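Visitor: Pasted the sequence and its predicted model underneath.
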Amino acid sequence: MSDWQVISGGVTAPRGFRAAGIRAGLKPSGLPDLALIVSDVEAIAAGVFTTSVVRAAPIDYCRQRLQAKHSARAILCNAGQANAATGEQGWLDTLESAMMLGQALNIPSESVLIASTGVIGQRIKMDALKAGIPNLVAAVSETGGDAAAKAICTTDLVPKSIALETTIGDRTVRIGGMCKGSGMIHPNMATMLAFVTCDAAVSPSLWQKMLSRAADQSFNQITVDGDTSTNDSLFALANGQSRTPAITEMGAEAEKLEAMLTEVCQYLAKAIARDGEGATCLIEVQVTGAVDEEAARKVAKTIVGSSLVKSAIFGRDPNWGRIAAAAGRAGVAFDQENLRIQLGDFLMMEHGQPQQFDRAAASAYLKAAAAGAYLKEDTVLISVSIGNGAGSGTAWGCDLSYDYVKINAEYTT
C-alpha cells in the first residue's frame, strides 16, 4: 500500500503552479507547440541533462543557470524545432527566448529555464515565438497542466502527465509531472523532456540528489531505439507553497518525498516506453541476483534494448535464447549455470538449463499484451535471475515494429 494517492491536475496540482499550452505556429501541423510552467514564487530548481557531446543550446543555457542559481520561476518549452546543432545563433535565440519570457512575466530572465524539442539542425521560429509569448502568458492558469502536456508532444501519440498527493507532518504535499518522448529514447539521461513540480520546501542540494537518484531508477532505465537525444532534460521545481517545514537532510520525511518523486518519474518513464514509436506493447525486464543494483540495472537495460528481443516480442515469438544472449553481453559477470529466465508465467530456463513450456500459450501471452495497448495489460514481463546476489533492477522498453522504420524514414520528408 503506497503512502500517496493519484490526483488530477498534472504539473498544476501542486500549490502555487500554473501552466499553459498554445498553438504558436512553430509546428507545420498547426498543433499546440508552446508550453509554459510558472511558479508563483521563486522555486528550488534541479536538473539532469543529456550526456551527449552534441547538445542543444538550451542544455548549455540551463546548466549554466542552475550552476549559478539553484532556483527558477518558469519553464518555457517549444516543440517543432530542437535548436540543436544550430551554432552561435541557436545560443542567441535561447537567450532571447528567456529574455522575452522574463519581460512578459516581469521576472528576471535568469529565473527562466528553456527546453526545446523537434528536428535537430533547425532554429526556433523566433518570429512565431515572439508573437506567441504574450498569448502564452495570458493563457496560464491553475488548470493548464493538460494543455501544457499536449503542447510539448512531437511524435507522441498521447500526452503524458500525473500528479500524486501525500501528507508530510500535518500538511498535504503534492508532486506533479509531465513529459514527452516517443523516439530517440535510450538510457543515458534523460532520454526525453520531463518537468516536475512540487510544493514542498527542500534544500537545493538535497533536491538535486533526490532528482538524480529518481532519474537513475526511471528515465535512465528506459529505451525505445538506442538513440540518446541532443535535448534530453529533466527539470524539477519545489516552491515550498505547501508550507511544510524545510526538508534539508535525509530522514523519514525526505525518504517519503523522494519515494513519491521516484514514483512520478517511473510513471512518466513507463509512459514514454509505452508510447514508443510504432510500439504495440510495453516491455518490463526485472533482474535479480546481481552483485549490486547497478549491475542488475545494466543487465535489464541491455535485454530491453536488444533489437532481437524487441523484434521477437513484436513477432509474438517466445524466443528466450535472445534474452539469454542479451544478458550475457551486458558486461556483467555471472555464472551461466545460475541463469533463470521467465516470460510472464512461463519458465524457460532454470539453473542454465532449457525448460519445457507451452510455446503456443507463450505466444498467446505476447499477443494479449499487444491487444491491451495503453492499458495495464499491455505489459510483457521478463524476469531474469543471474545469481544469488542482493542486487535487483528494472528497465522498460517496447517492441520494435515495422512502423518504427516508417515513422523515422519519413521524419523530415
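Guide: Noted; the coordinates are in hand.

Visitor: C-alpha from now on. contacts and neighbour counts both.
Guide: Will do.

Visitor: Surely residue 134 is in contact with residue 104?
Guide: Yes: counting by C-alpha atoms under 8 Å, residue 134 touches residue 104, with 6.6 Å between them.

Visitor: Check which residues of the helix or strand that contains residue 404 are buried.
Guide: Per DSSP states H and E: residue 404 is located in helix 402-409. Neighbour counts over helix 402-409 (16 or more other C-alpha atoms under 10 Å) mark residue 404 as buried.

Visitor: how many neighbours does residue 252 have?
Guide: By the other C-alpha atoms under 10 Å criterion, the neighbourhood of residue 252 contains 10 residues.

Visitor: Show me which residues of the strand or helix carrying residue 322 are buried.
Guide: Under DSSP H and E, the secondary-structure element containing residue 322 is helix 320-328. By 16+ other C-alpha under 10 Å, the buried positions in helix 320-328 come out as 320, 322-324, 326-328.

Visitor: Second structure follows, compare the two:
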Amino acid sequence: MLLLKLAFRNILRNRRRSLLTLLSMSGGYFLLATMISMSEGSYSHMINLFTQDHTGHVQIHYSDYLTRPSLNKTINNVDELVNNISGYPHVKSVTSRVYAPSLAYGKNKTFPAQVIGIDPKREAATTLLELKVKQGQWLSNGMSESGYFPALIGVSLATNLNLGLGDELILISQGIDGSIANDIFIITGIVGTADSYERNNVYLSLGAIKQFLAMHDQAHEVVIALDHQSRAMPFADALKLPQNLNAAPWQKIEESFYKSMQVDKKGNYISLGVIMFLVSIGVLNTVLMGTMERTREFGVLKAIGTRPKMVFMLIIMESFILALASCIVGMLLAFAPIYYLTYIGLVMPEPIDMGGVEFQIMLGEFSAFVLLVPAITVIGSTLLVSLFPALKAAKTVPVSAMQAA
C-alpha cells in the first residue's frame, strides 16, 4: 500500500506531464481499438459474404475430388450423411450438390455450361443463391406445367444463348453410367450478374439432375454452414467421415482468397505496430525524464535502506497506473465510434475487391478482442519501455546521486 501511495503521489506531483502522457497513451489505445475494429469487422464481413455466396464454411468431397474432379467420384448415401450432419452442434444448415459439365443449346447457339444440381430448400438456407435471382422465380422441385423440369440459368449464359424466361434449354452431357445424357428444361429464372460465380451455370433440382445423369442417392459435394466462420477448421478436423471422404474448411477450399486476406492483415498489423512504437517512444521519454529528475530522491531512498527491488517496482507501478488509466480513457473515447462502425458502418463510393469478393460497406467489430488487445498492447509496451528507467533508478548509488544533485 505504501508503494501504491508513493506511485500516485509521484504521478500527481507533475500533473501536466502525467496528463500529456496519459493523453498520448489514450490516443494510442483509441487508434489501435478503432483500427482493429475496422480490420476484424471488414474481414469478418468479407468472409461472411464469401462463404454465404457459394462455398459454405465446410465442404465434404470424395477423397481427391477437389484436385481431380470426376463425375464418378461421388458421395454415396448422401441423404443419410446430410441428415446426420444436420444434428451436429453449431450447424445451421447442410445441403448437397451434383456437378456435371455440359453443352447447353438454345435456339440456334451452343455454349459450354456447368450444370449444378441443388436442393432448392436447403440451398436457400445455406447460401445467398435465392437472393441472386434477377428475373423469374426460385427453383422448384417437380416438373413445370409443360412437363419439363425447371432450370435456373446464369445471366451470361442466357445472353450467349439468347434465351429468356419460358424458353426451352437443351442440355447434353454424359451420364454416370457412361450413357449420353440429354434432355429439355424450361427456364424459370435468370440468376447472377455478368461478374458473378453463377454467370455461366445452370441450376437444376436434385431430382432433375439425378434423372438427367442416371444417378441414385449420390452427390459430389456436401456444403455445411455453421453459426460462425471461425468454427470451420476445428469442425472439419473433428468431423468423423467414412474413409474415402474428406472434409475441408473454406480456408482450404478457397486458399487464394484466404492467403490474400492474411497478407492484407499482416500489413495492417505493421501499421498498428508503427503507431504503438511512436506512442512508446513518447512514454519512454516521459518516464526517463521523471526518473532523472528524481535522482536525489532515489539516492535518499537507497540511503535510508530502501531495497533496489522496491525502487524498481515503484517506477513500474507508476507506469502501470498511467497505462491502465489511459486504457480506461481510451476505451471511453473509442466506445461510440466502434459502436457506430459495427452497427452502421462506412459506405464507400466504390466497391473494394478482395480475392474476387466485392464489398461496399466497411463494418467494424465490437468484441472483447477489439477492446482487450489494445489494452494489453498499451500496458505491455509501457511496462517494456519503463524497464530501462526502472533499472537505472534501482542501481542508483546514494552518495553519487546526492553529489550529482
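Guide: On my side now, so go ahead. Keep in mind the model is a prediction, meaning the values are calculated, not measured.

Visitor: TM-score them against each other, please.
Guide: Scored against TM-score structural alignment, normalised by the length of structure 2, the superposed chains reach a TM-score of 0.28; 187 aligned residues with a C-alpha RMSD of 7.0 Å.

Visitor: If we only consider the buried residues of helix 320-328 of structure 1, which is nearest to residue 389 of structure 1?
Guide: Nearest to residue 389 of structure 1 among the buried residues of helix 320-328 of structure 1: residue 327, at 15.7 Å, using C-alpha to C-alpha.

Visitor: List the contacts of that closest one.
Guide: Going by C-alpha atoms under 8 Å, 6 or more residues apart in numbering, residue 327 of structure 1 touches 299-300, 302-303.

Visitor: Any chance of these in TSV with secondary structure and neighbour count as columns?
Guide: Below are these laid out as TSV (DSSP: H, G, I helix; E, B strand; the rest coil; neighbours: other C-alpha atoms under 10 Å):
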residue	secondary structure	neighbour count
299	helix	29
300	helix	30
302	helix	23
303	helix	32
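
Visitor: Need those in JSON lines (columns: distance to residue 91 of structure 1).
Guide: Listed next are the contacts of residue 327 of structure 1 as JSON lines, based on distance: C-alpha to C-alpha, whole Å:
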{"residue": "299", "distance to residue 91 of structure 1": "38"}
{"residue": "300", "distance to residue 91 of structure 1": "37"}
{"residue": "302", "distance to residue 91 of structure 1": "35"}
{"residue": "303", "distance to residue 91 of structure 1": "38"}
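
Visitor: Closest one to residue 270 of structure 1 out of those residues, please.
Guide: residue 300 (14.3 Å).

Visitor: how far away is that closest one from residue 57 of structure 1?
Guide: 32 Å (C-alpha to C-alpha, to the nearest Å).

Visitor: Check residue 305 of structure 1 too.
Guide: On the measure of C-alpha to C-alpha, residue 305 of structure 1 and residue 57 of structure 1 end up 28 Å apart.

Visitor: go on, residue 321 of structure 1?
Guide: 43 Å.

Visitor: Next: residue 395 of structure 1.
Guide: From residue 395 of structure 1 to residue 57 of structure 1 the distance is 30 Å (C-alpha to C-alpha).

Visitor: go on, residue 95 of structure 1?
Guide: The gap separating residue 95 of structure 1 from residue 57 of structure 1 is 9 Å, by C-alpha to C-alpha.

Visitor: repeat for residue 268 of structure 1
Guide: In terms of C-alpha to C-alpha, residue 268 of structure 1 sits 25 Å off from residue 57 of structure 1.

Visitor: Those two: which is more packed in?
Guide: residue 57 (27 against 24).

Visitor: So the residue lying closest to the more buried one once chain neighbours are set aside, which state does it fall into?
Guide: Nearest residue to residue 57 of structure 1, sequence neighbours excluded (C-alpha to C-alpha, 6 or more residues apart in numbering): residue 91, at 5.1 Å. Under DSSP: H, G, I helix; E, B strand; the rest coil, residue 91 of structure 1 falls in the helix class.

Visitor: who's in contact with residue 91 of structure 1?
Guide: Here residue 91 of structure 1 is in contact with 57-58, 61 (C-alpha under 8 Å, 6+ apart).

Visitor: Looking at these, spot the one nearest residue 350 of structure 1.
Guide: Using C-alpha to C-alpha, those come closest to residue 350 of structure 1 at residue 58, 48.9 Å.

Visitor: Pretty sure the closest one sits in a helix.
Guide: Yes: using three-state DSSP, the assignment for residue 58 of structure 1 is a helix.

Visitor: After the helix holding residue 322 of structure 1, which helix or strand is next?
Guide: strand 340-343.

Visitor: Number of residues surrounding residue 99 of structure 1?
Guide: As a burial measure, residue 99 of structure 1 scores 18 neighbours (other C-alpha under 10 Å).

Visitor: Distance check, it against residue 76 of structure 1.
Guide: Distance from residue 99 of structure 1 to residue 76 of structure 1, by C-alpha to C-alpha: 11 Å.

Visitor: Please apply the same query to residue 320 of structure 1.
Guide: 45 Å.

Visitor: The longest helix that structure 2 contains - contacts with which helices or strands?
Guide: Longest helix in structure 2 by number of residues, with DSSP state H as the criterion: helix 255-293. Packed against helix 255-293 of structure 2 by the contact rule (3 or more C-alpha pairs under 8 Å, 6 or more residues apart in numbering; DSSP states H and E) you find helix 15-50, helix 250-253, strand 346-354, helix 368-394.

Visitor: how about those, which one is nearest residue 188 of structure 2?
Guide: Nearest to residue 188 of structure 2, of all those, is helix 15-50, at 25.8 Å by C-alpha to C-alpha.

Visitor: after that closest one comes which helix or strand?
Guide: Next along the chain after helix 15-50 of structure 2, with elements defined by DSSP H and E, is strand 58-62.

Visitor: Contacts for that next one next, please.
Guide: So strand 58-62 of structure 2 is in contact with 73-75, 220-225, 232, 235-236, 244-250, 253, going by C-alpha under 8 Å, 6+ apart.

Visitor: How about stretch 368-386 of structure 2?
Guide: 25, 28-29, 32-33, 36-37, 276, 280-281, 283-284, 287-288, 315-316, 319-320, 323-324, 327, 331.

Visitor: Just the helices from structure 1, written as ranges.
Guide: Under DSSP H, structure 1 gives helices at 57-68, 87-105, 126-139, 145-151, 204-216, 252-274, 293-305, 307-314, 320-328, 359-371, 402-409.
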